[in-house]
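In: 3D, please:
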Amino acid sequence: MAAITPKLKHEVKDLALAPLGMQRIEWAAREMPVLKQIRDRFEQEKPFAGIRIAACSHVTTETANLAITLKAGGADALLIASNPLSTQDDVAACLVKDHNIPVFAIKGEDNETYNRHVQIALDHHPNIIIDDGSDVVATLVQERKKQLFEIIGTTEETTTGIVRLRAMLSDGVLPFPAMNVNDADTKHFFDNRYGTGQSTLDGIIRATNVLLAGKTIVIVGYGWCGRGIAMRAQGLGANIIVTEIDPIKAIEAVMDSFRVMTMAEAAPLADMFITVTGNKHVIRSEHFDVMKDGAIVCNSGHFDIEIDLRSLKEKATKVKNVRPFTEEYHLPSGKSVVVLGEGRLINLAAAEGHPSAVMDMSFANQALGCEYLVKNKGKLEPGMYSIPREIDEEIARLKLQGMGINIDSLTEEQIEYINSWNVGT
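Out: From the prediction side, this is the model:
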């Protein structure tokens, strides 16, 4: 397949930032041994020779290492940002200047620029789309139907994106295979729980410098991300309240020692609220009305829809920027509500996102998921596909190897026993 170059070579803040980006990308690589081993193999085998890949992801040091790995595998890769506040401008500059990878991402870009970059990604005529929230896939299906025949498949690693893809599949409009990276064990067990758990609190502390010990914090949603945040916040001395709609997750939160109640009950009690549901307006106007004066509200879900900021803006008498990524909304009652990161992903808006060691496994899933699509081109029907178990286990094995950890293997006697039905107690 011939390369198709976009009209613009790149759109980044400043190429002069590249040296700093190089330092930071190399530092992240030290914590990403799995991706390094995959990159070494890709350089030899070139599984993506002749393949165009458009990636819509948070432009961070970890994503840079994924992009470099894909290029090492022979891909004609292009990268755009999946979130206006998550781009690290020095990283974007380095990928363009030092690795000749087209990047279209500027920290703080407006929605118009973001949507234009989505169109540029599709102008690349990708064969594979790496998506973060499924905006590129959704735009392709709605606006670029003539390009559908060019697509081998897509990979998606966010809960929000998986929900959208499943809705597309249900509506009969998903025309190609989609790899569900998000639900791989080596992704959601670690990325969602340990990555989101640590990086969310990192973003909150950087934005506010508040002491979490003694604070009452409401975690809205007790999926893997919510579990991770609750675990880490409790470890720092916070008192945790969980709100949920799923009775199984709610009882799990209770058994994990947390108080569980409705948002209406929790709203007057908390000092801080963290949303991680992937759903719309889980904190609404009626909740703002009864919050404590100075209550802090932030989001660690993919899109900025979980907090109903429109209703908050409409009722506010004044909005004051009190710190970077920290805005105080003054209400007619005399109380105020503090919103972090404009309601966007606080761990990327105010911090650096997940630690590299966690993203090592997530992006290994992305790289091997793309390779799986190429190897199985024409064999997979349109639909959702899990990362094969053997790939999941291989990533875990490589991670342990990179950490210098060995594990046991079954003996012949044990293998025979677990595969037999006629041996009892």
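In: only C-alpha atoms for contact and neighbour calcs from this point on.
Out: OK.
In: Provide a list of residues in contact with the most centrally placed residue in the chain.
Out: In the chain, the C-alpha nearest the mean C-alpha coordinate belongs to T158, at 5.2 Å (Cα atoms, centre = their mean). Contacts for T158 were tallied using Cα atoms under 8 Å, 6 or more residues apart in numbering; they are 132-133, 181-182, 302.
In: Please work out how many residues are found near L400.
Out: By other Cα atoms under 10 Å, 15 other residues sit near L400.
In: Help me confirm that it is found in a helix?
Out: Yes - assessed with DSSP: H, G, I helix; E, B strand; the rest coil, L400 lies in a helix.
In: Go ahead and confirm it touches N406.
Out: Yes - L400 lies in contact with N406 (Cα atoms under 8 Å); the separation is 6.9 Å.
In: ok, back up a step: okay if I get the contacts of T158 as a markdown table plus neighbour count?
Out: What follows is these, written out as a markdown table (neighbours: other Cα atoms under 10 Å):
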| residue | neighbour count |
| --- | --- |
| D132 | 25 |
| G133 | 24 |
| V181 | 29 |
| N182 | 26 |
| H302 | 22 |
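In: and this one, so I can compare the two:
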Amino acid sequence: MKSNNQQQSTTATTTTTDVAISHSSAIAEATKAEFQFRKPTTEFDDLNFKQRHRRRMSLPVTNRQSLTTATTTIMEQESIVEKMERLMASHQTDVPKTTAGIVAKIVSSLDSQAAAAAKATSATQTTTTDVQHRQKSLSPESTGKQQKQSTTTNRHRRDSQSSIPSSYTSDDDEEDSVDDDDDSDDDYESISPRLRQPKLQNSRKQTDFCVRDIRDADFGRREIEYAERGMPGIVALRESAKDDQPLKGARVMGCTHINAQTAVLIETLLKLGATVRWSSCNIYSTQDSVAAALAERGIPVFAWSRQSEDDFWWCIDQCLLTDSWRPNLILDDGGDATHLMLKKYPASIKLLKGIVEESLTGVHRLYQLSKTNKLLVPAINVNDSVTKTKFDNLYSPRESIIEVLKRTTDTLLGGHIALVCGYGEVGKGCASALKGAGVIVFVTEIDPICAIQACMDGFRVVTVEEMISTADIVITATGNKNIIIRKHMDKMKDGAILCNMGHSNSEIDVKSIRTSDLIWEKIRSQVDHIIWPNGKRLILLGQGRIANLSCSHMPSFVASITCTTQVMALIELYKAPAGRYKSDVYLLPKKMDEYVASLHLASFNAHLTVLTEEQEKYMGISKSGPFKPNYYRY
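Out: Below you'll find the model as predicted:
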């Protein structure tokens, strides 16, 4: 009798075990199928995916957090088999002794975790909804754009209820949802960052900035660190001067291109003791990830790519004057910050110690102000310093013009005809690079000295009217306005490429082709086809703005020289004793130019020859410099 009972018990146990194992296998297979990835991914791959598909990842921060929380909870769960093996191997007193009990505990544990995750996600979404309702009640006069943003946010919230991120969904699911995602993301992106509510916060809960997406900060930080490795001069200056704090107490307002190299400049100013506020001088050239990285660090930066004109001036205004901060130095690129301060805050400009200007257009404006006695503070023209002229104006365009054309148009350059308007330093760099790529280059020029230089370099000097109808590529590099106007564009051949390598967007008369008889067709980022009634297409790059920054990147080494020059100019103005500089425009002292160059020689393993005492006396110069008089032309 006892033997029969034992046999029945053993049989029951075996049956229970078989059922449990069968049940657990079925659940494991279902779980495996549910979470099967299309390919293994890493954190870096996921970041690149988000960067490439920015429009699809533009979820509000609150939704992104709830989505990430739910996804992490699911992905961190152990499989049933793993839990079973771990529990069976353990010897804790509360572990059931039968397999059926183990399975029951595992299933119960998974159900509890899933319920907790769902509850947490639901609570987060409910809180977000309540906050938005309160904001609506507090702002009954909300604009149509804000209401549109709210609709888009709610649409994203419904999408975020899925526990698996878009990068892990199946191909069929992606195809079904791509249209809805694109529409909602377009709505969200169409709202200016300064109009979005609530304001973005960094990890320190600070809101004194305005960027496109603070979530890009980690990627932007990597860009800055990478750029810093290619900027030996400014890093050497930072290390040698950080203990002296030469800019302690300085308040620098910057209006320049915002990219990874500029971020290195900004962080150098901070380490030298300054406080800063920064905006962009170009509505297209801002690297959004870099701006986010600066904002995450607590730097008041107001910039994003593809700004409107109103946004552009609003950002500059946010940096010029606040209740608790006003600048005593301006670092300008193009003269926009100086112009707005003279126009809107004329009393405050007298409190400046000086202005540093780095572009031809901005320098021209300063000289005009000086001639009319409207320049009330000293200014240093770093655009015409030797290091800036040769590297930023000559070598940088020479490196980048080919990349601009290749990256944007995929055009075979060899054998084509290019017309370069202007043969200054920028024009020389562009013409030299194009000639090296096999392009037939023609040059336009108003200055007979520059014209004879072009002839000696092997280029034919013509007028725009002579070559506009035969040129395949037209590049402006003059710093002037209306170099290429509507009548010229009407004569250009089908498929001709038009771009600007000068400073501002005034060299190409873009307004004249924004008419009802022409069709604008966006092909890719910074590339537009303008279609004439007869079907002719003109390829316009960067909408007429500076192409090597809006369509490409500046070499870090060139930026290092330019940024180091700017820092030296700021230090000179800030530390100069009263009376050294009057309300006029000055060049950077020659000795400082030489010091900037010397900081970069080590990266080439270059060694300078030192004069003997006899040679010093013969030449009448010091072995420590300056080695050339101010009138010397390099």
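In: tm score of chain vs chain?
Out: Once the chains are laid over each other, their TM-score by TM-score structural alignment, normalised by the length of the first structure reads 0.94; 412 aligned residues with a Cα RMSD of 1.5 Å.
In: biggest separation within the contacts of T158 of the first structure, which pair?
Out: Greatest spatial distance among those (Cα to Cα): V181 and H302, at 15.2 Å.
In: To which residue of the second structure is the residue nearest to the centre of the first structure aligned?
Out: In the second structure, the residue paired with T158 of the first structure is S359, using TM-score structural alignment.
In: likewise D246 of the first structure?
Out: Per TM-score structural alignment, D246 of the first structure is aligned with D447.
In: From K32 of the second structure, how far out is that match?
Out: Distance of D447 of the second structure to K32 of the second structure, given as Cα to Cα, to the nearest Å: 74 Å.
In: Just give me the neighbour total for A28 of the first structure.
Out: A28 of the first structure has 22 neighbours, counted by other Cα under 10 Å.
In: so what's the nearest residue to it once chain neighbours are set aside up against?
Out: Spatially, and ignoring its direct neighbours in sequence, A28 of the first structure is nearest to S356 (5.6 Å; Cα to Cα, 6 or more residues apart in numbering). Counting by Cα under 8 Å, 6+ apart, S356 of the first structure touches 28-29, 31-32, 61-62.
In: how about the residues you listed in TSV, adding distance to I346 of the first structure and secondary structure?
Out: Listed next are the contacts of S356 of the first structure as TSV, based on distance: Cα to Cα, whole Å; DSSP: H, G, I helix; E, B strand; the rest coil:
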residue	distance to I346 of the first structure	secondary structure
A28	20	helix
A29	23	helix
E31	23	coil
M32	23	coil
T61	17	helix
E62	17	helix
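In: For these, which pairs are in contact in the second structure too?
Out: Retained in the second structure by both residues aligned by TM-score structural alignment, their matches' Cα atoms under 8 Å are the following of the contacts of S356 of the first structure: 28-29, 31-32, 62.
In: Check those and tell me the two furthest apart.
Out: Largest separation among those by Cα to Cα: E31 and E62, giving 9.5 Å.
In: residue range for stretch 224-239 of the second structure in the first structure?
Out: Counting by TM-score structural alignment, stretch 224-239 of the second structure pairs with residues 25-40 of the first structure.
In: One more: stretch 478-491 of the second structure?
Out: Aligned by TM-score structural alignment, stretch 478-491 of the second structure corresponds to residues 277-290 of the first structure.
In: Same check on stretch 410-426 of the second structure?
Out: Using TM-score structural alignment, stretch 410-426 of the second structure corresponds to residues 209-225 of the first structure.
In: Can you check the distance spanned by the matching stretch, start to finish?
Out: Taking Cα to Cα as the criterion, the two ends of stretch 209-225 of the first structure lie 22 Å apart.
In: Out of the kept ones among the contacts of S356 of the first structure, who's the most crowded?
Out: Most neighbours among these, by other Cα under 10 Å: E62, with 30 neighbours.
In: Was I right to think that one contacts M359?
Out: Yes - between E62 of the first structure and M359 there is a contact at 6.5 Å, judged by Cα under 8 Å.
In: give the contact list for G237 of the first structure.
Out: 212-215.
In: Could you find the counterpart of it in the second structure?
Out: By TM-score structural alignment, G237 of the first structure lines up with G438 in the second structure.
In: Could you tell me how far that match is located from I402 of the second structure?
Out: When G438 of the second structure is compared with I402 of the second structure (using Cα to Cα), they lie 11 Å apart.
In: what does G301 of the first structure align to in the second structure?
Out: Match for G301 of the first structure (TM-score structural alignment): G502.
In: just so I have it, where are all the helices in the stretch 301-425 of the first structure?
Out: For the stretch 301-425 of the first structure, the helices defined by DSSP state H, counting those that start in this stretch occupy 309-315, 346-349, 356-375, 389-402, 412-418.
In: Adding distance to P175 of the first structure as columns, could you present those in CSV?
Out: Formatted as CSV, the helices of the stretch 301-425 of the first structure follow (distance: least, Cα to Cα, whole Å):
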stretch, distance to P175 of the first structure
helix 309-315, 35
helix 346-349, 32
helix 356-375, 14
helix 389-402, 24
helix 412-418, 41
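In: how about the strands in the stretch 401-550 of the second structure?
Out: Using DSSP state E, counting those that start in this stretch, the strands of the stretch 401-550 of the second structure run over residues 417-421, 440-444, 460-461, 473-476, 496-500, 519-524, 527-531, 537-541.
In: Dump those strands to a markdown table, plus mean neighbour count.
Out: As requested, the strands of the stretch 401-550 of the second structure are arranged in a markdown table below (neighbours: other Cα under 10 Å):
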| stretch | mean neighbour count |
| --- | --- |
| strand 417-421 | 26 |
| strand 440-444 | 23 |
| strand 460-461 | 20 |
| strand 473-476 | 25 |
| strand 496-500 | 25 |
| strand 519-524 | 14 |
| strand 527-531 | 19 |
| strand 537-541 | 23 |
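In: looking at those strands, which is closest to S9 of the second structure?
Out: Comparing those against S9 of the second structure with Cα to Cα, the closest turns out to be strand 519-524 (73.4 Å).
In: Strand 537-541 and the closest one, what's the angle between them?
Out: 50 degrees (axes from the mean of the first three to the mean of the last three Cα atoms, to 10 degrees).
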